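Peer 1: A predicted structure for the sequence below; I have some questions about it.
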Amino acid sequence: MTQEITRTEHSAPTRQFTVLLSPTRRGARLARLLSTAHLGDWGLPTDPAAHIVAELAANAAVHGRVPGRDFRLSLAVHGDALLRIEVTDTRGERLPPLPGAVHVPSDDAEAGRGLLVVGALADRWGVDLGPAPRKTVWAELDFVR
């Protein structure tokens, strides 16, 4: 099975933040807090970005976890018009469903809604593979200022 890779091209970011975090609930919570702090310092809205970061970081901690390997959170603002959120983990073989793929969890399922939230909040999202064994799940938000 092949995974479709979606990539958008952008100019160099005007603001950027990257951090490695432990693939734990604590690391996922810290990802959300750091994102909110940086976006606030940059004068950018923190919602819905904080929700997207929370979902992607939680997925990295739960589904992308490899003992001894951190996940990476990256925020990049391009021309004060676009925010790109990236979460990279080291489980390249565990791929989320593609954007637009039909995945509806059962009513009593305790998990499986995170990417539905990301898809509802982001203007675009997708998955980039590699370099092996990594994958990056990303989401973009357009700003109207």
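Peer 2: In hand now; what should we look at? Residues are numbered from 1 along each chain as shown.

Peer 1: use CA for all of it now, contacts and neighbours both
Peer 2: OK.

Peer 1: Strands of this protein, residue ranges please.
Peer 2: Taking DSSP state E, the strands of the chain run over residues 15-21, 71-78, 82-89, 124-129, 135-142.

Peer 1: got those as TSV, with mean neighbour count columns?
Peer 2: Converted to TSV, the strands of the chain look like this (neighbours: other Cα atoms under 10 Å):
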stretch	mean neighbour count
strand 15-21	15
strand 71-78	22
strand 82-89	24
strand 124-129	20
strand 135-142	22
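
Peer 1: export those strands to JSON lines and tack on distance to P96?
Peer 2: As requested, the strands of the chain are arranged in JSON lines below (distance: least, Cα to Cα, whole Å):
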{"stretch": "strand 15-21", "distance to P96": "20"}
{"stretch": "strand 71-78", "distance to P96": "16"}
{"stretch": "strand 82-89", "distance to P96": "12"}
{"stretch": "strand 124-129", "distance to P96": "8"}
{"stretch": "strand 135-142", "distance to P96": "8"}
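
Peer 1: try this one next to it:
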Amino acid sequence: MSFTSTPRGARLARKLASHRLDTWGYPYESDTNTTVTLIVAELVSNAVTHGRVPGRDFALSLSHDEGRGVVRIEVTDTHPVLPTRRTPGTDEDGGRGLLLVDALATDWGVHDRLGPGKTVWAECTTTLGSDGPHA
């Protein structure tokens, strides 16, 4: 799904991701929903803040591989600069988003897309039991 490269677009993407997870059987307050939604929030925030090209949208894709127990997140923007994980100083307000993604996701990375820009992806292992569709 495409969203405007604005804070409002990022907020809508985050809310729709959480809703999709709920429809897949991961309730709003579950560990899986909370973790995936936080990763979505970080990646779409980066797309809006650092990957924004005026007049261009960003896209969010979620997929669920129940067999592997994985939710995959992909955020695509049209800015050519690749994200870099860095360690900000204690006095810096930002720069910790990809550190959070690295800590919460099972795996993540970046790949080129057809046309200008890139796709940042992350995968999260879903929590079985009372947290998801196997409850």
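Peer 2: Looks like it came in fine. Bear in mind the structure is a predicted one, so any value in this text is a computation, not a measurement.

Peer 1: Tell me which of the strands of structure 1 sits nearest to S35 of structure 1.
Peer 2: strand 71-78 (7.6 Å; Cα to Cα).

Peer 1: Just list what that closest one packs against, helices and strands only.
Peer 2: strand 15-21, helix 49-62, strand 82-89 (3 or more Cα pairs under 8 Å, 6 or more residues apart in numbering; DSSP states H and E).

Peer 1: May I see these organised as TSV, with distance to A101 of structure 1 added?
Peer 2: Below are these laid out as TSV (distance: least, Cα to Cα, whole Å):
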stretch	distance to A101 of structure 1
strand 15-21	29
helix 49-62	17
strand 82-89	20
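
Peer 1: Out of these, which gets nearest to D70 of structure 1?
Peer 2: Nearest to D70 of structure 1, of those and by Cα to Cα, is strand 15-21 at 5.4 Å.

Peer 1: List the contacts of the equivalent of D128 of structure 1 over in structure 2.
Peer 2: In structure 2, D128 of structure 1 lines up with H111, judged by TM-score structural alignment. H111 of structure 2 makes contact with 118-120, according to Cα atoms under 8 Å, 6 or more residues apart in numbering.

Peer 1: Isn't P88 of structure 2 up against G94?
Peer 2: Yes. The criterion here is Cα atoms under 8 Å, and P88 of structure 2 meets it with G94 at 7.3 Å.

Peer 1: Look up how far V118 of structure 1 lies from the residue of structure 1 positioned farthest from its centre.
Peer 2: Most distant from the centre of structure 1: D108, at 25.3 Å, with distances by Cα atoms, centre = their mean. According to Cα to Cα, to the nearest Å, D108 of structure 1 and V118 of structure 1 sit 20 Å apart.

Peer 1: Equivalent analysis for A109 of structure 1, please.
Peer 2: Taken as Cα to Cα, the span from A109 of structure 1 to V118 of structure 1 is 18 Å.

Peer 1: Which one's more surrounded, these two?
Peer 2: Neighbours were counted for A109 of structure 1 and for V118 using other Cα atoms under 10 Å; V118 has more, 24 against 9.

Peer 1: Quick check: the aligned residue for the more buried one in structure 2?
Peer 2: With TM-score structural alignment as the criterion, V118 of structure 1 matches V101.
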